[in-house]
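K.L.:
sequence unknown, structure follows:
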């Protein structure tokens, strides 16, 4: 079963090409769309100060990082952990750019050569919610993910929040495929001996409320956008 690693970094600034470095890495593992607890969280000594603006965001001081390992000391452990996984990263080019720079300083190939795929959850969110704010905080608010503990940015906390956001954003398409992390799916328990004749029951008919109909239409639209217009109902000319 495919491992998904939701990944986030904190850095000393915005430009790896100008010498900024990775100072924190947070990774959360999902298997079968469930959190496994097999996470990775590391701080690094960048051997330089963080820019003032970056320090205000993550709060990781030079003093705090001074006794932490250098990235080079943990690089092989990181690559072994990420090997073959699908990565989910919010604004992936930013984090990938920093990690690729760290690897290049060690004479190692880019990160994409070690993993199966990289999904940019920011690009996904822009497709699902065009014209809206799609920062991690905005998505948490929109999807009902509790981010009340996020006073400062932290790589592990942000990866944990993003894992919840990613599960919410992809829930519809996986539920349709019977792969919502809850087991079962189409064909599950399809043995005729386990079937129940529902004709023996007087089943009530519950009409959807206007709010439910609107929510249903929005969910269908989001799934359709996520599939680039390849949903079955569009091809059949319904919905």
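P.N.:
Done, it's in. As the structure is a computational prediction, the values presented were derived from the model and not from experiment. Numbering: from 1, shown residues only.

K.L.:
from here on, contacts and neighbour counts on C-alpha atoms
P.N.:
Will do.

K.L.:
Enumerate the positions of the host helix or strand of residue 217 that are buried.
P.N.:
Element membership for residue 217, per DSSP states H and E: helix 210-226. Neighbour-count burial for helix 210-226 flags 220-226 (criterion: 16 or more other Cα atoms under 10 Å).

K.L.:
Counting by contacts, list what that helix packs against.
P.N.:
If you count contacts as 3 or more Cα pairs under 8 Å, 6 or more residues apart in numbering; DSSP states H and E, helix 210-226 packs onto helix 121-128, helix 155-176.

K.L.:
Mind checking those helices for the one nearest to residue 62?
P.N.:
helix 155-176 (16.8 Å; Cα to Cα).

K.L.:
Could you check the angle the closest one makes with helix 121-128?
P.N.:
Angle, helix 155-176 to helix 121-128, by axes from the mean of the first three to the mean of the last three Cα atoms, to 10 degrees: 40 degrees.

K.L.:
mind listing what's buried in helix 155-176?
P.N.:
Buried residues in helix 155-176 (16+ other Cα under 10 Å): 155-167, 169-173.

K.L.:
Residues in contact with stretch 100-117: which ones?
P.N.:
16-17, 21-22, 71-72, 75, 79, 82-87, 96, 99, 118 (Cα atoms under 8 Å, 6 or more residues apart in numbering).

K.L.:
tell me how far the ends of that stretch are from each other?
P.N.:
Using Cα to Cα, to the nearest Å, the end-to-end distance of stretch 100-117 comes to 15 Å.

K.L.:
and here's the other structure:
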């Protein structure tokens, strides 16, 4: 199964309020394994960059001023995303900006039925714990040393590892065992449930023994004859 893990960086928190997407990073997974394919684009937001947003991701208005507009990269993004599930952390936020930009370009929005929210998964799996990307990386022993600022591609790479852990770990598809029924008996009663399979007999037939004797008789200078 193909899935895309993605992250965005923006000028702020509200697309309807005038904020815009400035960076998108996407990682392709097939059967929960990264394929090495990714997409990364910076986008000129055609507006200023608030200081509080720049402190988060380090992207200045000057840096973004010569980057393409979203309309210039929308085809690349649509093609890479395809029609598979899209995984994001606090996915409603990223979907709002992505769909806002798509609408602005006159393109169909992405249906929320494709949305997989790792924040919602983490809240169910680890109730009462911290659910930030940093906290989940620390919980699962994922290296954060390269993350000094938020960045869409790096965050998508980290989130891909977190997503695999949240959904079963690195051996999710190994499938070597099946769930056993819960034992309700006391230890004294358990031996009554043990069913021992009789040992199998693997005996050579008369024809096989005859062929073996004929083969051995044709050997030249066998080691056992010299002993």
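P.N.:
Structure received. Computed from a predicted structure; not experimentally measured.

K.L.:
Verify the stated contact: residue 55 of the first structure with residue 62.
P.N.:
No - Residue 55 of the first structure is beyond contact range of residue 62, at 9.4 Å (criterion: Cα atoms under 8 Å).

K.L.:
The second structure: helices as residue ranges?
P.N.:
Assigned helices in the second structure, in chain order: 51-57, 61-64, 70-81, 91-104, 118-125, 133-139, 152-166, 206-217, 223-226 (criterion: DSSP state H).

K.L.:
which of the ones you listed sits most buried?
P.N.:
Compared across the helices of the second structure, helix 152-166 shows the largest average neighbour count, a mean of 22 (mean count of other Cα atoms under 10 Å).

K.L.:
Can you pull out the residues in contact with that one?
P.N.:
5-9, 23-27, 29, 32, 34, 40, 88-89, 118, 121-122, 125, 133, 136-137, 140, 142, 147, 170, 172.

K.L.:
circling back to that earlier point, between all of the buried residues of helix 210-226 of the first structure, which two are at the greatest distance?
P.N.:
Using Cα to Cα, the pair of the buried residues of helix 210-226 of the first structure lying farthest apart is 220 and 226, separated by 9.9 Å.

K.L.:
Any chance of TSV for the helices and strands packed on helix 210-226 of the first structure, columns distance to residue 187 of the first structure?
P.N.:
Converted to TSV, those look like this (distance: least, Cα to Cα, whole Å):
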stretch	distance to residue 187 of the first structure
helix 121-128	29
helix 155-176	12
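
K.L.:
which one of the ones you listed lies closest to residue 212 of the first structure?
P.N.:
Ranking these by proximity to residue 212 of the first structure (Cα to Cα) places helix 155-176 first, at 15.3 Å.

K.L.:
how much does that closest one deviate in direction from helix 210-226?
P.N.:
100 degrees.

K.L.:
quick one, helix 155-176 of the first structure and helix 136-143 angle?
P.N.:
Using the same axes, to 10 degrees: helix 155-176 of the first structure against helix 136-143 is 40 degrees.

K.L.:
Residue 217 of the first structure maps to what in the second structure?
P.N.:
Matched across to the second structure, residue 217 of the first structure finds no residue, judged by TM-score structural alignment.

K.L.:
Distance check, residue 217 of the first structure against residue 66 of the first structure.
P.N.:
Taken as Cα to Cα, the span from residue 217 of the first structure to residue 66 of the first structure is 53 Å.

K.L.:
again with residue 82 of the first structure
P.N.:
Distance of residue 82 of the first structure to residue 66 of the first structure, computed by Cα to Cα: 26 Å.

K.L.:
How about residue 225 of the first structure?
P.N.:
Distance, residue 225 of the first structure to residue 66 of the first structure, using Cα to Cα: 46 Å.

K.L.:
now do residue 27 of the first structure
P.N.:
Residue 27 of the first structure sits 22 Å away from residue 66 of the first structure, taking Cα to Cα as the criterion.

K.L.:
Between the two, which has more neighbouring residues?
P.N.:
residue 27 (29 against 14; other Cα atoms under 10 Å).

K.L.:
ok, and the closest non-adjacent residue to that one?
P.N.:
Among residues not flanking residue 27 of the first structure along the chain, residue 7 sits closest, at 4.5 Å (Cα to Cα, 6 or more residues apart in numbering).

K.L.:
how deep is the one you found tucked in, by neighbour count?
P.N.:
28.

K.L.:
who touches both of residue 55 and residue 62 of the first structure?
P.N.:
Shared contacts of residue 55 of the first structure and residue 62, counting by Cα under 8 Å, 6+ apart, come down to nothing at all.

K.L.:
Contact partners for residue 119 of the second structure?
P.N.:
Counted by Cα under 8 Å, 6+ apart, residue 119 of the second structure has contacts 89-91, 131-132.

K.L.:
And for residue 71 of the first structure?
P.N.:
22, 44-46, 102.

K.L.:
Likewise for residue 69 of the first structure?
P.N.:
Contact analysis of residue 69 of the first structure by Cα under 8 Å, 6+ apart lists 43-45.

K.L.:
One more: residue 131 of the second structure?
P.N.:
Taking Cα under 8 Å, 6+ apart, one finds 119, 122-123 in contact with residue 131 of the second structure.

K.L.:
That one -> the first structure?
P.N.:
Aligned partner of residue 131 of the second structure by TM-score structural alignment: residue 134.

K.L.:
coming back round to it: can the buried residues of helix 210-226 of the first structure go into TSV with extra columns for distance to residue 113 of the first structure?
P.N.:
Shown next, in TSV, are those (distance: Cα to Cα, whole Å):
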residue	distance to residue 113 of the first structure
220	35
221	34
222	31
223	30
224	31
225	29
226	26
